[in-house]
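Trainee: After the sequence you'll find the predicted model.
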Amino acid sequence: MKIALLDSGIGLLAAAAAVRRARPDADLVLSSDPAGMPWGPRTTDDITDRALACARAAVAHGPDALIVACNTASVHALPVLRAELEPEVPVVGTVPAVKPAAAGGGSVAVWATPATTGSPYQRRLIADFGNGAAITEVPCHGLADAVESGDTDAVDAAVAAAAELTPDGVRAVVLGCTHYELVSDRIRAAVTAEGAPEPALYGSAAAVAAQALRRAGRAPDPGANPTGGLTVLLGGRPGELPGAAVSYAEGRLLAAVGAVRAAG
């Protein structure tokens, strides 16, 4: 089995690691666009063209499913990707987990890029699935770029700035950009008041990985032999995991498995 993932940068690591944990025997193809990231400020047509280029490069490797591991690309390019690739290759998009986060009511914050915060797409998502919860949209200036670079000081500064915009006592935080899941521990610490319970964090990686396996006709098997390979495509060309990837647990997991496979 082979699962492909695309994103502008290393935001795809969270979903890739989730697939790896669910099926250690699955081959992974990671297709990104480091020369074009970030995609958020780009036009819909430009985002679509870049996502298509990443998808076509990945599909050339014969995956059983393709994960669009990017909220921005899912918003702007998912219909075009599905029109071109399905039914031969199932395409799974990434949607911020507003519905499960809001199910318990109370105060919920949606952390997202400035381009997504307040967008018609996110407002519709909140209107449709907010379940009456008190939802605050929080723009996270510079956080995705800081995560991409692996700059821990910049990550801490961006997280602190977003935490200042997050209501006290928030019950749940939706991570509305795949990059944010790589620093979920820092986000949780920043939004937890002293003596208060930790808010629940809602990412998309696990759900997206599970959906990709379903669309590929496979069941999770965490105990499978860890024989899965790793192919990295940078701008459509074979490459290596970016150095910043190993700053995160998800990147280290993928790098370790890839090294074992290469050694074998």
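Mentor: Yes, it's here.
Trainee: going forward, measure contacts between C-alpha atoms and count neighbours the same way
Mentor: Fine.
Trainee: Helices along the stretch 1-150 of the chain, start to end?
Mentor: For the stretch 1-150 of the chain, the helices defined by DSSP state H, counting those that start in this stretch occupy 13-22, 44-59, 71-85, 98-102, 120-129, 143-149.
Trainee: who does the longest one touch, helix- and strand-wise?
Mentor: Put plainly, it is helix 44-59. Counting by 3 or more C-alpha pairs under 8 Å, 6 or more residues apart in numbering; DSSP states H and E, the packing neighbours recorded for helix 44-59 are strand 2-7, strand 27-32, helix 71-85.
Trainee: Give the buried residues for that helix.
Mentor: Buried positions in helix 44-59, judged by neighbour count with 16 or more other C-alpha atoms under 10 Å: 44, 47-48, 50-59.
Trainee: Among those residues, which one lies nearest to Leu28?
Mentor: Nearest to Leu28 among the buried residues of helix 44-59 is Ala58, at 9.8 Å by C-alpha to C-alpha.
Trainee: now the closest one: how far from Ala77?
Mentor: According to C-alpha to C-alpha, to the nearest Å, Ala58 stands 16 Å off from Ala77.
Trainee: Same check on Arg214?
Mentor: In terms of C-alpha to C-alpha, Arg214 sits 22 Å off from Ala77.
Trainee: more crowded one of these two?
Mentor: Ala77 (22 against 14; other C-alpha atoms under 10 Å).
Trainee: Looks like that one contacts Ala51 (just checking).
Mentor: Yes - when contacts are counted by C-alpha atoms under 8 Å, Ala77 is listed as touching Ala51 (6.9 Å).
Trainee: The residue nearest to the spatial centre of the chain - nearest residue in space that isn't next to it in sequence?
Mentor: What sits nearest the mean C-alpha location of the chain, by C-alpha atoms, centre = their mean, is Thr178, with 2.6 Å. Using C-alpha to C-alpha, 6 or more residues apart in numbering and skipping residues adjacent in sequence, the residue nearest Thr178 is Gly11, 4.9 Å away.
Trainee: Enumerate every residue touching the one you found.
Mentor: Counting by C-alpha atoms under 8 Å, 6 or more residues apart in numbering, Gly11 makes contact with 69-70, 148, 177-180, 182.
Trainee: again, 7 Å this time
Mentor: Listed by C-alpha atoms under 7 Å, 6 or more residues apart in numbering, the contact set of Gly11 reads 69-70, 178-179.
Trainee: putting a second one here so we can go through both:
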Amino acid sequence: MNIGVFDSGFGGLTVLRALLEQIPQADYMYLGDTARLPYGAKSQATVARYAVSSARFLVEQGADYLVIACNTASALALDAIRDAVRVPVLGVIETGANAALASSKTSDVLVMATAATVESHAYRDACHERGLRAWEKACPLLVPLVEEGWIDHPVTEEVLRIYLNELAAESAAQQLTPDTLVLGCTHYPLLRRNIERAVPATIRVIDSADVTAAQVAAAIPAEALAGPKGDRIRLFYATDSVAKFRRLGAAFLGQPMDEVTLIDLGG
């Protein structure tokens, strides 16, 4: 089983990290479309075009299963990707909504995400389909803080405090009684401990990376993972800035990235 993981940049490496922990016997390919990020500033048609080209590349390289570890692409292009390739495709928004459904007793859910994901209302709609009420909060400062490496920095703690206080006030104004908080960006798992310290003990924090890996593990038949033991394939591709990808990627993946291949997917 060769699992392809796609993101517009580095954040999806948190999903790959969880996959490596939960399904170590699979082979993996990861593609970061760093030349064309951020996807959040693009139209839906452009995001779909970029995401489809990336998905097709991974399938052409031998991927048997695709994980779209990009919230924007999952929100705006999942159907287009599924139409374009003939392998199973899983997006991080549906896995987050599934986990929220399993977690919540009050049926009220909070979501922290990027502005583009919030504007798409993909989490709200996915939660609504599952009988949940969701209140989404855009947290645009968190991604640059994570990429700067300021995980336990006082500035990051203060920014989180402000966002979480606003989120609590906004959800209370909607008369919600949330007991679940979904981290709707693949950068945010690096801040999970910070967020768990800052929210009430009654609120469970859902890590999109962990729940996505768990749902992939549940979806893949055991026989597809059977085979001789030994070193597994781990391939990394980026469309720009290979040195930066390797440097930042190691923090997201939690281990060194020895080799990243530069590829050109066009405009």
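Mentor: Arrived safely, thanks for sending. The structure presented is a predicted model; accordingly, all values stated were derived computationally and were not measured.
Trainee: that older thread, can you lay out the contacts of Gly11 of structure 1 as CSV showing distance to Gly118 of structure 1?
Mentor: Output for the contacts of Gly11 of structure 1, formatted as CSV (distance: C-alpha to C-alpha, whole Å):
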residue, distance to Gly118 of structure 1
Ala69, 21
Cys70, 18
Thr178, 18
His179, 19
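Trainee: Which contacts among the residues you listed does structure 2 share?
Mentor: Mapping the contacts of Gly11 of structure 1 onto structure 2 (both residues aligned by TM-score structural alignment, their matches' C-alpha atoms under 7 Å) leaves 178-179 still in contact.
Trainee: Among the contacts of Gly11 of structure 1, which pair sits farthest apart?
Mentor: So, the contacts of Gly11 of structure 1 by C-alpha to C-alpha: farthest apart are Ala69 and His179, at 9.5 Å.
Trainee: Counting neighbours, go ahead and name the busier of the two.
Mentor: Ala69 (34 against 26).
Trainee: How many residues are close by the residue nearest to that one when sequence neighbours are not counted?
Mentor: In space, and not counting its chain neighbours, Ala69 of structure 1 is closest to Leu12: 5.1 Å by C-alpha to C-alpha, 6+ apart. When counting by other C-alpha under 10 Å, one arrives at 27 neighbours for Leu12 of structure 1.
Trainee: same deal with Phe252 of structure 2?
Mentor: Neighbourhood size, Phe252 of structure 2 [other C-alpha under 10 Å]: 23.
Trainee: again with Glu196 of structure 2
Mentor: Neighbours of Glu196 of structure 2 using other C-alpha under 10 Å come to 15.
Trainee: Check which helix or strand the counterpart of it in structure 1 maps to.
Mentor: Aligned counterpart of Glu196 of structure 2 in structure 1: Arg188 (TM-score structural alignment). For Arg188 of structure 1, the host element (DSSP states H and E) is helix 184-191.
Trainee: buried stuff in that helix?
Mentor: Residues of helix 184-191 of structure 1 classed as buried by neighbour count (16+ other C-alpha under 10 Å): 184, 187-188, 190-191.
Trainee: what helices or strands is that helix leaning on?
Mentor: Packing partners of helix 184-191 of structure 1 (3 or more C-alpha pairs under 7 Å, 6 or more residues apart in numbering; DSSP states H and E): helix 152-164.
Trainee: what do you get if the cut-off is 10 Å, keeping everything else the same?
Mentor: helix 152-164, strand 172-175, strand 200-202 (3 or more C-alpha pairs under 10 Å, 6 or more residues apart in numbering; DSSP states H and E).
Trainee: Report the angle between that helix and helix 152-164.
Mentor: 40 degrees (axes from the mean of the first three to the mean of the last three C-alpha atoms, to 10 degrees).
Trainee: burial count for Gly62 of structure 1?
Mentor: Neighbours of Gly62 of structure 1 under the rule other C-alpha under 10 Å: 16.
Trainee: Who's the closest spatial neighbour of it, skipping the chain neighbours?
Mentor: Sequence neighbours aside, Lys2 is the residue nearest to Gly62 of structure 1 in space, at 7.4 Å (criterion: C-alpha to C-alpha, 6+ apart).
Trainee: Tell me how far the nearest residue to Val109 of structure 2 once chain neighbours are set aside lies from Glu157 of structure 2.
Mentor: What sits nearest to Val109 of structure 2 in space, not counting adjacent residues and going by C-alpha to C-alpha, 6+ apart, is Ala134, at 4.6 Å. Applying C-alpha to C-alpha, the value for Ala134 of structure 2 to Glu157 of structure 2 is 24 Å.
Trainee: I figured Ala112 of structure 1 hits Val98, correct?
Mentor: No - look at Ala112 of structure 1 against Val98 with C-alpha atoms under 10 Å: they stay out of range, at 11.7 Å.
Trainee: what sits in contact with each of these two?
Mentor: By C-alpha atoms under 10 Å, 6 or more residues apart in numbering, Ala112 of structure 1 and Val98 have these common neighbours: 122, 174-176.
Trainee: thinking again about what came up before, which residues are in contact with each of Ala77 and Ala51 of structure 1?
Mentor: With contacts defined as C-alpha under 10 Å, 6+ apart, the residues shared by Ala77 of structure 1 and Ala51 are 45, 68.
Trainee: picking that back up, dump the buried residues of helix 44-59 of structure 1 into TSV; add distance to Asp25 of structure 1 as well.
Mentor: Shown next, in TSV, are the buried residues of helix 44-59 of structure 1 (distance: C-alpha to C-alpha, whole Å):
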residue	distance to Asp25 of structure 1
Thr44	36
Ile47	32
Thr48	31
Arg50	29
Ala51	26
Leu52	27
Ala53	27
Cys54	23
Ala55	22
Arg56	23
Ala57	22
Ala58	18
Val59	19
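Trainee: Ala158 of structure 1 reaches Thr113, doesn't it?
Mentor: No - counting by C-alpha under 10 Å, Ala158 of structure 1 stays clear of Thr113, with 11.2 Å between them.
Trainee: pretty sure the match of Glu196 of structure 2 is touching Glu198, no?
Mentor: Yes - using C-alpha under 10 Å, Arg188 of structure 1 makes contact with Glu198 at a distance of 6.9 Å.
Trainee: and for the two, which residues touch both?
Mentor: Residues touching both Arg188 of structure 1 and Glu198 (C-alpha under 10 Å, 6+ apart) are Ala172.
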